[in-house]
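Q: Could you work out the structure for the sequence below:
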Amino acid sequence: MKRLNHNHHLSLYFIVIIAIFSGIMAYVRLQNSSQLRHNFYRQWYKDYVVKVNQQESFIDTTPKTETRTALSEGQGYGMYIAVLSAKRKWSKKEYFDQLNNFYLKHRETINKDKTALMSWRAVENNGHWTINKNSATDGDLFIAQALLLASKQWHDDKYQKEAHAILQDILRYEYNPDTETLTVGDWADSKSKYYNLMRTSDVMPEFFDNFYQETGDKRWLVIKNTMLKRLNQLSHQNKTGLVPDFAWVSKNDAQPVKPKTISTENDGYYSANACRVPMMLAGCNDRSAQNTLKRMLKFFSKQNTITAGYTLKGKPLNKYQSASFSAPIFYAVSFNRNEGYDDLFMSQQYIFTRHLPQNNYYDAALTTMVRC
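A: As a prediction, this is how the structure comes out:
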């Protein structure tokens, strides 16, 4: 009987030791993960955030070159990352304000009316700035979301007012009421042949929900439901479930564009714009969004290596890997663990074993964003 008690106590001892060891290891992993994330943010800030003066800063989308280029897309990412990092106490309100002030200074004027949309590109060369007119919807959407998050983070009504202003102008200048979808920018108006063009990565259901809850404007719910429906139609046109960078949309349908409709041979493929779609759908519980996302993840889970882009039938466009494709997939899978895609969760973590690229703002921004 004494021998039995001794064995029993010995077993309990080992169980306690194992539990303590497991707890320590879990804590270490958590700390390492948190430190890794912080390091990514610090490296991104060091390499890509450029101060104009004490009041303004911008995201340099062409580092290591003679000219410096600020894009509304990059500024939106920067402001968004600044708020996410502030929640983790890595960043300060001051850093967000500097990025925000640059956005405010570079707002678009349309027919002599000052709007809240950001001019899509500003190029600096030897201290001289050249501003390219027209807006880009993806940049404006990220700026709006960042401002709303900032208003909650720092309880500042100023950000809320600015968010309302840009949201109103997105609906005024970047919305097609005929198709009930967002256009690609203010330049794609009713007089343009691109009025019915949709950028698939502009389907941002979580943002749209937030915009509706903030403003009460039901058009945001219409936009969300319609654009998710068009995206799902595109996904079901191929066994892969992949969607193109751009599509023509009508009241009831969507079709991929032809090559070079906008800029490149890959306009109608899963390429540099559509790569963001998994990230934008990740946190949305809408049935249509989840169906589209899981069709795509199923395709990716069957690939030996995720490469930088695919035709809609699944043929790789390149032989190399790219963080701008892998980061959104990793992020999407993190919302869908234990659903058959965990191999992707493991394989796409390779992007976090490398240093952030110093000359590829897009890869760096998306990697930092999903780790904040």
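Q: When you work out contacts or count neighbours from here on, use the C-alpha atoms and nothing else.
A: Noted.
Q: Which strands or helices does the longest helix seen in the chain pack on?
A: Using DSSP state H, we find that the single longest helix of the chain is helix 2-48. The elements that helix 2-48 packs onto, with contact taken as 3 or more C-alpha pairs under 8 Å, 6 or more residues apart in numbering; DSSP states H and E, are helix 361-371.
Q: sorry, back to before: next, the angle helix 361-371 makes with the longest helix of the chain.
A: In this structure, helix 2-48 runs at an angle of 150 degrees to helix 361-371, with axes from the mean of the first three to the mean of the last three C-alpha atoms, to 10 degrees as the basis.
Q: Distance check, residue 168 against residue 217.
A: 10 Å (C-alpha to C-alpha, to the nearest Å).
Q: quick one, which of those two is more surrounded?
A: Ranked by neighbour count (other C-alpha atoms under 10 Å), residue 168 and residue 217 place residue 168 first, with 17 against 14.
Q: and after the helix or strand that one falls within, which helix or strand comes next?
A: In the assignment (DSSP states H and E), residue 168 maps to helix 157-173. Following the chain from helix 157-173 toward its C-terminal end, the next helix or strand by DSSP H and E is strand 175-176.
Q: for that next one, packing partners?
A: Counting contacts by 3+ C-alpha pairs under 8 Å, 6+ apart, strand 175-176 packs against strand 181-182.
Q: still on that earlier bit, got the contact list for the helix holding residue 168?
A: Contact with helix 157-173 is made by 115-117, 137, 140-141, 143-145, 147-148, 150-151, 185-186, 189, 211, 215, as judged by C-alpha atoms under 8 Å, 6 or more residues apart in numbering.
Q: Tell me the buried residues in stretch 209-220?
A: Buried positions in stretch 209-220, judged by neighbour count with 16 or more other C-alpha atoms under 10 Å: 209, 210, 211, 212, 219, 220.
Q: please give me the structure for this one as well, since I'd like to look at both together:
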Amino acid sequence: MNRRDLLASLSATGLFGALSLPAAGLAATSSTSLEAGLFDVWEAWRDANMDATGRVIDRLQKTSSHSEGQAYGMLLAAMIGDRATFERLDAWTRLNLAIRQDALMAWRWLPDAPVRVPDLNNASDGDLFRAWALLRAARRFDAPEYRTAAEAIVLDLVRSCIVHRPGADPLLLPAARGFETEAGVLYNPCYAMPLAMQELAAEFNQPVLAAAARGAVELARQLALDGVVPDWVEVTPQALGPAQGFSFDAGYEAMRVPLYLIWSGLGDHPAVLRFAEAQSRVPPGLAATRLSRGSGEALTTSAEPGYRAIAALATCAASQEIGSRIPPFSPSAPYYPATLQLFALIAQAEALPTCVPL
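A: Model prediction:
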């Protein structure tokens, strides 16, 4: 079972010290260079995955739209400096997904369903990335109203989606409801983006969100002691173990963990090293899209450039070599791998400049 299936069924450390916020001057320089270097790739992504109204379409998921896709698109538009596209994405999102009583979004919109939003539960990664996108847009476009919107989301994320743990840092739950068990919580490591959480925490004086970022980094370290970080895990006071009914392998969701850690300045994190070692065993021209939790054996592979981009970035981070094998962007790639490739290119530019694609 994956995150989307579960949400539909619900229907109702010292290591983190290496992470620091970008200086304002660095962020401005980075934005300028990103716009110059990635605008053509961004235009190709936009034309392939977004309609004129600002809806990001996931064609492999019944042409649905979801909070994750809208938030990802908004972040990309803000970082590239495409204000017109950002405004369309934001308007569609507010009209169709930001319909809860709080500032969070419903997680999915179905174009052909009698009720297009059958479930008002949220997905915290979508909300996190939307808040980050709005904050970046507020700075990039000198639009304080976006900062106000970002703050409201952060406050509701902290109120509804943070679980506190005795003797440990808190964690970001996948949604406001449905992920607590009798023994503990169901946790998806890829929902936490440390850089986004730390940046938002600093901007809006929310230390609990910064603590949840530390908790995510530390939990990923603990999981990496025994293998690649899995898609899902049950977290109890006593142990980390398989979540019943969920993937305990490292699949399409978990591949975002090394990407986000690298982007957050943690390229030497054990989870990145585990992932890179496992990917190094895959034949050239492919990337593992599902890895065995214990052995790191590739259970499925893909030639999609987006998945290969993450594998190449992690391999470069682990080897500390000059240059990487991040492949050229493919405009025909589906929404998810195409988005991951754009993120990998941004992470490389911001966090690993020596891993420039060769």
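Q: Give me the TM-score for these two chains.
A: Put the two chains on top of each other and the TM-score (TM-score structural alignment, normalised by the length of structure 2) is 0.76; 306 aligned residues with a C-alpha RMSD of 2.9 Å.
Q: Is it possible to mark the buried ones in the contacts of helix 157-173 of structure 1?
A: Buried subset of the contacts of helix 157-173 of structure 1 (neighbour count, 16+ other C-alpha under 10 Å): 115-117, 137, 140-141, 143-145, 147-148, 150-151, 185-186, 189, 211.
Q: Please flag which of the residues you listed sit within helices.
A: Cross-referencing these against helices under DSSP H gives 137, 140, 141, 143, 144, 145, 147, 148, 150, 151, 211.
Q: Distance of the fourth one relative to residue 368 of structure 1?
A: It refers to residue 143 of structure 1. Shown here: residue 143 of structure 1 relative to residue 368 of structure 1, a distance of 17 Å by C-alpha to C-alpha.
Q: Kindly report the same for the last one.
A: As defined by C-alpha to C-alpha, residue 211 of structure 1 lies at a distance of 24 Å from residue 368 of structure 1.
Q: quick one, strands of structure 1?
A: Taking DSSP state E, the strands of structure 1 run over residues 49-51, 57-59, 68-71, 107-110, 113-118, 121-125, 128-132, 175-176, 181-182, 197-199, 246-249, 254-256.
Q: Could you list every helix and strand in contact with the second one?
A: The criterion is 3+ C-alpha pairs under 8 Å, 6+ apart, and the helices and strands that strand 57-59 of structure 1 contacts are strand 49-51, strand 68-71, helix 72-87, helix 93-105.
Q: cool, and the fourth one?
A: Identification of packing neighbours for strand 107-110 of structure 1 by 3+ C-alpha pairs under 8 Å, 6+ apart yields strand 113-118.
Q: Apart from its neighbours in sequence, what residue is nearest residue 145 of structure 1?
A: For residue 145 of structure 1, the nearest residue in space outside its immediate sequence neighbours is residue 207; the separation is 6.4 Å by C-alpha to C-alpha, 6 or more residues apart in numbering.
Q: meant to ask about residue 327 of structure 1
A: residue 367 (5.5 Å).
Q: What lines up with that neighbour in structure 2?
A: The criterion is TM-score structural alignment: under it, residue 367 of structure 1 has residue 341 as its aligned partner in structure 2.
Q: wait, doesn't that match sit right on residue 311?
A: No - assessed by C-alpha atoms under 8 Å, residue 341 of structure 2 is found out of contact with residue 311, at 10.4 Å.
Q: Compare those two and say which is more crowded by neighbours.
A: Neighbour tally, residue 341 of structure 2 and residue 311, criterion other C-alpha under 10 Å: the higher count belongs to residue 311, 31 against 26.
Q: The more buried one corresponds to which position in structure 1?
A: Looking across to structure 1 (by TM-score structural alignment), residue 311 of structure 2 lines up with residue 329.
Q: measure its match to residue 366 of structure 1 for me?
A: Taking C-alpha to C-alpha as the measure, residue 329 of structure 1 and residue 366 of structure 1 are separated by 11 Å.
Q: Confirm for me that the residue nearest to residue 327 of structure 1 is in contact with residue 325.
A: No - Residue 367 of structure 1 is not in contact with residue 325 according to C-alpha under 8 Å; the separation is 9.6 Å.
Q: residues near residue 336 of structure 2, how many?
A: Using other C-alpha under 10 Å, residue 336 of structure 2 has 16 neighbouring residues.
Q: before we move on, what about residue 327 of structure 1?
A: Neighbouring residues of residue 327 of structure 1 were enumerated by other C-alpha under 10 Å; the total is 29.
Q: For residue 147 of structure 1, see how far away it is.
A: As defined by C-alpha to C-alpha, residue 327 of structure 1 lies at a distance of 24 Å from residue 147 of structure 1.
Q: Could you do residue 302 of structure 1 as well?
A: As judged by C-alpha to C-alpha, residue 302 of structure 1 and residue 147 of structure 1 stand 39 Å apart.
Q: Equivalent analysis for residue 172 of structure 1, please.
A: Distance of residue 172 of structure 1 to residue 147 of structure 1, computed by C-alpha to C-alpha: 19 Å.
Q: again with residue 315 of structure 1
A: Separation of residue 315 of structure 1 from residue 147 of structure 1 (C-alpha to C-alpha): 39 Å.
Q: Over to residue 10 of structure 1?
A: 58 Å.
Q: Just say which of the helices and strands packed on strand 57-59 of structure 1 is most tucked in.
A: Ranked by mean neighbour count under mean count of other C-alpha atoms under 10 Å, those are led by helix 72-87, which reaches a mean of 24.
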